[in-house]
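**Student:** Predicted model follows, preceded by the sequence.
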Amino acid sequence: MSQPSISIIIPVYNDPEGVRQTVDSLIAHTDSTAEIILVDNDSTDRTPETAAEYAEKHDHVLLVVEREIQSSYAARNTGIEHATSDLICFLDADQTVTDGWLETALETIDERDAHYLAPNVHLVEPDNPTLAGRYNTSTGFPIADFLERHHYAPTSCLFVTRELLEDVGTFDERLISGGDKEFGNRVHDTGYELHYAPEIVVHHPARNSLRALAKRSLRIGGGHCQLQQYYPDRYGRVGIPPRPSGIHGDQIRTPDTEQPNHESSRGFERILFTMLALGMTATRGIGYYKEYLRWIARRISGT
């Protein structure tokens, strides 16, 4: 295989259905000039076998394994080591792409001479959404806001050049969350422009359970504390969590309905969403202080 137009890196852990969904979508909407690298992060279920099936059937699909470090950022770095293209895209397992997504991305990167490009990640509501699923869909991925206010885009879908990676480095494998933020901030501080391309759309399934939302919030909270441990000059002193942030009122998008009492229904759902937002903010705080206590214990023990 000649040098591919792009290397698409997909880290995965214990998600065989997610791998199937994403790779099937890529094969349907992306030609074989793109290199697809599946990075199994030492899964304990059928994920490696599922990924291997695609690698055996398709010459442009490669399976590699990251066993030493349990971290999506370590898995992405392993993917980078095996990538053969000068342009790299990170995707999450369980995402799907749209027709023409890659052609549009390549054209946009070329036109803007972009080294860091974030597309529009659209959250897809489940067929039978719970309150958690509707909440997650309503808040979405405010990527334009992430880029403007916080100088990063999530690695759920992100295009970068090898030139940028050689300049600023790869992801910090120590972080359980927030590695996309730290990487984006490093890119921004180095002087690169962070580009947003809303016309490039990929789909991400919404989390449809409170447990899934809470697990994510705990991880984000722990990641905030780790960012302060490793980068206090940028993220502040350990023990003082960042300012709580939930969803803003104008981010909540409740569905329209033809029912006569639709205004009261929308209002009630907004109240529930606000309560959920407060709960997730509190859960992030719990995650932060759990990591903070581990940090204290390490300092006491000298490890």
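**Tutor:** Sure, I can see it.
**Student:** switch to C-alpha atoms for all contacts and neighbour counts from now on
**Tutor:** Fine.
**Student:** What are the neighbouring residues in contact with the residue nearest to Ala83 when sequence neighbours are not counted?
**Tutor:** In space, and not counting its chain neighbours, Ala83 is closest to Ser7: 5.8 Å by CA to CA, 6 or more residues apart in numbering. By CA atoms under 8 Å, 6 or more residues apart in numbering, the contact list for Ser7 reads Ala34, Glu35, Ile36, Ile37, Ala83, Thr84, Ser85, Asp86, Leu87, Ile88, Cys89.
**Student:** Using a markdown table, lay out those residues together with neighbour count, secondary structure and distance to Arg266.
**Tutor:** Below are these laid out as a markdown table (neighbours: other CA atoms under 10 Å; DSSP: H, G, I helix; E, B strand; the rest coil; distance: CA to CA, whole Å):
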| residue | neighbour count | secondary structure | distance to Arg266 |
| --- | --- | --- | --- |
| Ala34 | 20 | strand | 44 |
| Glu35 | 25 | strand | 45 |
| Ile36 | 28 | strand | 42 |
| Ile37 | 26 | strand | 43 |
| Ala83 | 22 | coil | 47 |
| Thr84 | 17 | coil | 50 |
| Ser85 | 18 | coil | 48 |
| Asp86 | 16 | coil | 48 |
| Leu87 | 21 | strand | 44 |
| Ile88 | 25 | strand | 41 |
| Cys89 | 24 | strand | 38 |
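**Student:** try this one side by side with the last:
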Amino acid sequence: MAEPTISVIIPAYNAAAFIAEALLSVLNQTSPADEVIVVNDGSTDNTRQVAASFEPHFGGRLIIIDQANAGVAAARNAAYRRASGELVAMLDADDYYLPAFLATARRAFTLMPDIVLFFGDTEIVDANGPTGRLNSEGKPVRTLPAIEIDGLFKVRGSTFTTLLEGSYIPVCAAAVRRATALAVGLFDLSVRTSEDRDFFCRLALRGPMAFSREVMAHERIHGGNISISTHRVDLARNVLTVMRKLRRPEHACLMSDQERSALEAVYKDEFFNYVYNLSSAGWRAYVKGVAMLPADERLAALHPKHLARALAAAVGMSSND
């Protein structure tokens, strides 16, 4: 059986400092990519020039798309639509592969032709270099029920219920069946901070997934603390939007009874989390946020506990919950 073709897609915004390392890691794969697509997402530095300097090394396999800045999800979607490979491997411009990633991904899809996604582990990199910390630490991937097949692991049953709680799939070490990604509608541009979880949940409803416990890529973490209250509200709103969307009939019809029950439980938790964060942000944010909720959620959001919390936040007091 012929191995599947693979397109590597790299969204890049002001990534001149890192994209050479990303492209070099693709160039150094033991099993070469069939094509590499860089989407220059409106960069104002010399990201495009750095990427273009690699064109001679890829022998016509490097494609650069220029677009106005639209965000990482839109850049990935543009690359998916341009890609021709049976598989799409996603690499962010500031991350980089280990040499065996594409070979391992091809082997996984060849051994398990029904899977829709394969992923490996990643090691976290900070400003000082590799940290020794793994993406999988403390995450469900370490306890997923799986069948070992030639050193790789095929998840038994759906990964949907565990992904509902949060994505543990590192984008920079994931390869997706392109036809399935297109079938589920790619990344949702209306979801700004939970787009990975949303995308992987929808993929999980379409077929099994497999993984390697080996480190397949280095994932760069940038500094900066953005855990301010308004950001927490935005995060919670986006997660609730994802859960609300997954309850739609076109997705719910693909779920088992267990998956639907799990979704309802997470939806309720995330609704409470959103309203809690909203009311903690103060009265004005609370009133504005509640007004934007669908009618069936608005009444629950007006519970006296939430009202009291919003009033307390407005006057600088602390409620008891």
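**Tutor:** Thanks, I have the structure now. What you see is a predicted model; the values in this text were computed from it and never measured.
**Student:** Send over the TM-score of the superposed chains.
**Tutor:** In this superposition the chains share a TM-score of 0.67, using TM-score structural alignment, normalised by the length of structure 1; 245 aligned residues with a CA RMSD of 3.8 Å.
**Student:** now the helices for the stretch 201-303 of structure 1?
**Tutor:** 210-230, 232-235, 262-301 (DSSP state H, counting those that start in this stretch).
**Student:** Can you say which of these is packed in most?
**Tutor:** Most buried of the helices of the stretch 201-303 of structure 1, by mean neighbour count (mean count of other CA atoms under 10 Å): helix 210-230, with a mean of 21.
**Student:** quick check: angle from that helix to helix 262-301?
**Tutor:** 40 degrees (axes from the mean of the first three to the mean of the last three CA atoms, to 10 degrees).
**Student:** was I right about Gln229 of structure 1 contacting Ile240?
**Tutor:** No - in this structure Gln229 of structure 1 lies outside contact range of Ile240 using CA atoms under 8 Å: 11.1 Å.
**Student:** any idea what Ala214 of structure 1 aligns with in structure 2?
**Tutor:** Residue correspondence to structure 2 (TM-score structural alignment): Ala214 of structure 1 is matched to Ile226.
**Student:** rewinding a little: now check structure 2 for the residue matching the residue nearest to Ala83 of structure 1.
**Tutor:** In structure 2, Ser7 of structure 1 lands on Ser7 (TM-score structural alignment).
**Student:** where's its match, which helix or strand?
**Tutor:** For Ser7 of structure 2, the host element (DSSP states H and E) is strand 6-12.
**Student:** now swap in Lys154 of structure 2 and tell me
**Tutor:** Here Lys154 of structure 2 is assigned to strand 152-155, by DSSP H and E.
**Student:** before we move on, the earlier item: Asn77 of structure 1 versus the residue nearest to Ala83 of structure 1, what's the distance?
**Tutor:** 13 Å (CA to CA, to the nearest Å).
**Student:** check contacts around Val239 of structure 2.
**Tutor:** Thr193, Ser194, Glu270.
**Student:** The last one contacts Leu235, correct?
**Tutor:** No - between Glu270 of structure 2 and Leu235 no contact is recorded; they are 10.4 Å apart, counting by CA under 8 Å.
**Student:** what does whichever strand in structure 2 runs longest rub up against?
**Tutor:** For structure 2, the longest strand by residue count, based on DSSP state E, is strand 209-220. If you take CA under 8 Å, 6+ apart as the criterion, strand 209-220 of structure 2 is touched by 94-101, 108, 115-126, 130, 134, 151-155, 158-159, 172-173.
**Student:** any idea what Pro208 of structure 2 aligns with in structure 1?
**Tutor:** Pro208 of structure 2 maps onto Glu193 in structure 1, by TM-score structural alignment.
**Student:** what's the neighbour count on its match?
**Tutor:** By other CA atoms under 10 Å, 16 other residues sit near Glu193 of structure 1.
**Student:** now, which of the contacts of Ser7 of structure 1 sits nearest Arg162 of structure 1?
**Tutor:** Asp86 (5.0 Å; CA to CA).
**Student:** can you count the residues close to the nearest residue to that closest one once chain neighbours are set aside?
**Tutor:** Spatially, and ignoring its direct neighbours in sequence, Asp86 of structure 1 is nearest to Arg162 (5.0 Å; CA to CA, 6+ apart). Using other CA under 10 Å, Arg162 of structure 1 has 17 neighbouring residues.
**Student:** Tell me the residue in structure 2 aligned with Arg162 of structure 1.
**Tutor:** Per TM-score structural alignment, Arg162 of structure 1 is aligned with Arg178.
**Student:** Quick check: that match touching Arg82?
**Tutor:** No - between Arg178 of structure 2 and Arg82 there is no contact under CA under 8 Å: 10.8 Å.
**Student:** which residues in the stretch 51-200 of structure 1 form helices?
**Tutor:** Assigned by DSSP H, counting those that start in this stretch, the stretch 51-200 of structure 1 shows helices spanning 72-82, 101-112, 131-139, 143-145, 162-168, 179-190.
**Student:** got the ones you listed as TSV, with distance to Pro48 of structure 1 columns?
**Tutor:** Below are those laid out as TSV (distance: least, CA to CA, whole Å):
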stretch	distance to Pro48 of structure 1
helix 72-82	14
helix 101-112	26
helix 131-139	28
helix 143-145	31
helix 162-168	27
helix 179-190	24
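**Student:** so which of the ones you listed comes closest to Ser264 of structure 1?
**Tutor:** Nearest to Ser264 of structure 1, of the helices of the stretch 51-200 of structure 1 and by CA to CA, is helix 131-139 at 16.3 Å.
**Student:** can you state the direction angle for that closest one and helix 210-230?
**Tutor:** Using the same axes, to 10 degrees: helix 131-139 of structure 1 against helix 210-230 is 50 degrees.
**Student:** list the helices and strands helix 131-139 of structure 1 packs on?
**Tutor:** Judged by 3 or more CA pairs under 8 Å, 6 or more residues apart in numbering; DSSP states H and E, helix 131-139 of structure 1 is in contact with strand 116-124.
**Student:** how much does the strand it packs on stray from structure 2?
**Tutor:** Average distance between strand 116-124 of structure 1 and its aligned residues in structure 2, after superposition and using mean CA distance after the TM-score superposition for structure 1, equals 1.4 Å.
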